[in-house]
Each structure stands twice: as structure tokens, then as C-alpha cells.
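Trainee: got a sequence here, can you build the structure:
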Amino acid sequence: MHILAHGIDIVRVHRVQHSIEEYGEKYLARVFTDVERAYAEDRPRRRFEHYAVRFAAKEAALKCLGTGWSQGIAWTDVGVVHDANGAPWLTVTGVAKRFADELGVKAWHVSLSHTDDLAMASVIAEG
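Mentor: Okay, here's the model as predicted:
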């Protein structure tokens, strides 16, 4: 297998926090999967950081696909889950998966990092 694409994104935590506080449930349901929401809500002290880093992962994944948020891709088509050891994994479904399949993506790799101010994600699409 080989690297098909590498996407990186960085987000200011306060921008995601503002969107959550401004639009509430409507924003959360539109942007984050149920698994992502449960993960962030189970960690209230760093809740906004966890949402922001997942937002960054979604953006980085779409950079790999080269589509942006056009062509019918939903925010929830891309999600972050964790394995038993806590390592993050990317899930790609729906229209985003169709584009990934067309590109020949066989595996996704994701690395997340965040502070109280910034959230960063690096996503690699492997084929």
C-alpha cells in the first residue's frame, strides 16, 4: 500500500465553542456523529477541545478526498472513533466513502492533538 493523500487542519477551539453555544443541538447533530458527541460529552472539562479536534479531522479527511464539503458530503460522513487502547480511528461513510472508494482508499490514519486554544488533525489516506 502507499500514501494517496495527506490532509492537515488546525482549528481554534473558541470558534467551535462559539458555534456550539450559538446553535446548540442543531449544530451538534449536523456536524458530529453520535459516537463523537458521546466521547466529548463524557469529558466535560475539555469538551470543546474534543469537538474542535474532531472538526479538524473532518476537514483534514476532506482535503485528502479533494472534494471539500461539496458534492453531497455530510459532516457526519466522517467521524472519529477510538479503539480499546484509546487510539483514534477515522470512519468514512455515505457519499464520502463513495469518493474514497473511487480514489482507491484502503485505510485511513489519523493523528489528533489539542490544547485549550488549538486543535489539529493529520489524516493520511492509504491505498
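Trainee: alpha carbons only for contacts and neighbour counts from here, please
Mentor: Will do.
Trainee: OK, contacts around the residue nearest to Lys106 when sequence neighbours are not counted?
Mentor: Nearest non-adjacent residue to Lys106, counting by CA to CA, 6 or more residues apart in numbering: Gly127, 4.9 Å away. Counting by CA atoms under 8 Å, 6 or more residues apart in numbering, Gly127 makes contact with 1-4, 104-107.
Trainee: measure Ala121 to Phe48 for me?
Mentor: 15 Å (CA to CA, to the nearest Å).
Trainee: returning to that earlier point: I'd like the contacts of Gly127 as a markdown table, with secondary structure and neighbour count appended.
Mentor: Output for these, formatted as a markdown table (DSSP: H, G, I helix; E, B strand; the rest coil; neighbours: other CA atoms under 10 Å):
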| residue | secondary structure | neighbour count |
| --- | --- | --- |
| Met1 | coil | 8 |
| His2 | coil | 10 |
| Ile3 | strand | 12 |
| Leu4 | strand | 15 |
| Gly104 | coil | 13 |
| Val105 | coil | 22 |
| Lys106 | coil | 13 |
| Ala107 | strand | 16 |
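Trainee: one more to put side by side:
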Amino acid sequence: MHIRLEFCAKSIRQTERAILKGGKAFLDAHFTAREHHYCGSKKMKFEHYAVRLAAKQAFLKLVGSLHPERHRISLTKTSRARRFPYREVEIFRTGFGNPEIRYSGRIKRHLAAAGKFRFEVSLAHERRQAVAAVVMINSPG
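Mentor: Just a heads-up that it's a prediction; the model follows:
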């Protein structure tokens, strides 16, 4: 069994600016409809958006590390074609309120080819920062 951990922090103010500047196009590129509905319904919606972006970036770093020679991942605008889309990752809450990660598309195919994986996620935010920790557990066999 192999375990990897990735942390990511996002400025809530920068996330708010990006959403206000990019509008619907930014939201559609980074969030699923369910995430948009969930975050948009909250009083502190930018905190909820920011913590989901942090979790997605941590998750994508882990996924991108599986086959660095074949699937380079860039979290900047410079090589959009080579990265996995944010919309293929969804951060949601279970019926018990625990955060979980759901993934689809290229990411799902990439992980299926790479082996058996389980992911755990932890989310936190305060007035200025949102942080997420994602643990990737590889089960042999």
C-alpha cells in the first residue's frame, strides 16, 4: 500500500476576484453544476468555492504525479491542453456531511489504467484562506 498526501491553499480574496472577473465562464470551467448550486446557496459562497478549488488542485497534483512522463499536469493557463479539466473533479458532501471527491472523464480513465486508488479529502477555511488536504491511497492488486 502506498500513501501520498497533497496540501493546497487558496486565497479567498483572489478566488472571489477570479469569479467576479471571469463570471459564468470561470464558474463553468472550474465547477460542476452541483458545486455551483451548493456554493452559490451559501452565505459565504467564495469561501466554499475557494476550498473546492484548493481540493481540486491538490487532487490534480496527485493524479498528475502517477505518470509524469505521459501526463504532465500544469495548473497555469500556459498548457491547458495537457491538464485534466477541473470540471472532471467534483467535491461534494455525503449525507453525513463528509467531503468526498468524485471524478469522471479523462481522470477516471487515467486512474483506472494506473491502478486501484482511494482518496480522502479534508477541507477548511477561515476569513482569508481556504485549505484542503487530499490523501491518495494505492491498494495493491
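Trainee: any idea what the TM-score is?
Mentor: Here the TM-score for the pair of chains, by TM-score structural alignment, normalised by the length of the first structure, is 0.90; 125 aligned residues with a CA RMSD of 1.5 Å.
Trainee: that older thread, CSV for the contacts of Gly127 of the first structure, including distance to Val92 of the first structure?
Mentor: Formatted as CSV, these follow (distance: CA to CA, whole Å):
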residue, distance to Val92 of the first structure
Met1, 19
His2, 19
Ile3, 17
Leu4, 16
Gly104, 13
Val105, 10
Lys106, 11
Ala107, 10
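Trainee: in the first structure, what stretch matches stretch 95-108 of the second structure?
Mentor: Counting by TM-score structural alignment, stretch 95-108 of the second structure pairs with residues 84-97 of the first structure.
Trainee: show me what counts as buried in the matching stretch.
Mentor: Within stretch 84-97 of the first structure, the residues that count as buried by 16 or more other CA atoms under 10 Å are 88-93, 96-97.
Trainee: okay, how far is it across it, tip to tip?
Mentor: In stretch 84-97 of the first structure, first residue to last residue: 24 Å (CA to CA).
Trainee: chain center to that stretch: distance?
Mentor: 8 Å (CA atoms, centre = their mean, to the nearest Å).
Trainee: for stretch 52-62 of the second structure, same thing?
Mentor: Distance of stretch 52-62 of the second structure from the chain centroid (CA atoms, centre = their mean) equals 3 Å.
Trainee: residue range for it in the first structure?
Mentor: Aligned by TM-score structural alignment, stretch 52-62 of the second structure falls on residues 54-64 of the first structure.
Trainee: the matching stretch vs the second structure, average distance?
Mentor: Superposing on the second structure and averaging over aligned pairs (mean CA distance after the TM-score superposition for the first structure), stretch 54-64 of the first structure comes out at 0.5 Å.
Trainee: which other residues reach that stretch?
Mentor: Applying CA under 8 Å, 6+ apart, the contact partners of stretch 54-64 of the first structure are 4-11, 31-32, 36, 68-69, 75, 78-80, 110, 112, 119-125.
Trainee: got it, and stretch 10-23 of the second structure?
Mentor: With CA under 8 Å, 6+ apart as the test, stretch 10-23 of the second structure has contacts from 26-27, 46-47, 49-51, 53-54, 127-131.
Trainee: write a PyMOL command that selects only the buried members of those.
Mentor: Of the contacts of stretch 10-23 of the second structure, the buried ones can be selected in PyMOL as follows, counting by 16+ other CA under 10 Å:
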select buried, resi 27+46+47+49+50+51+53+54+129+130+131
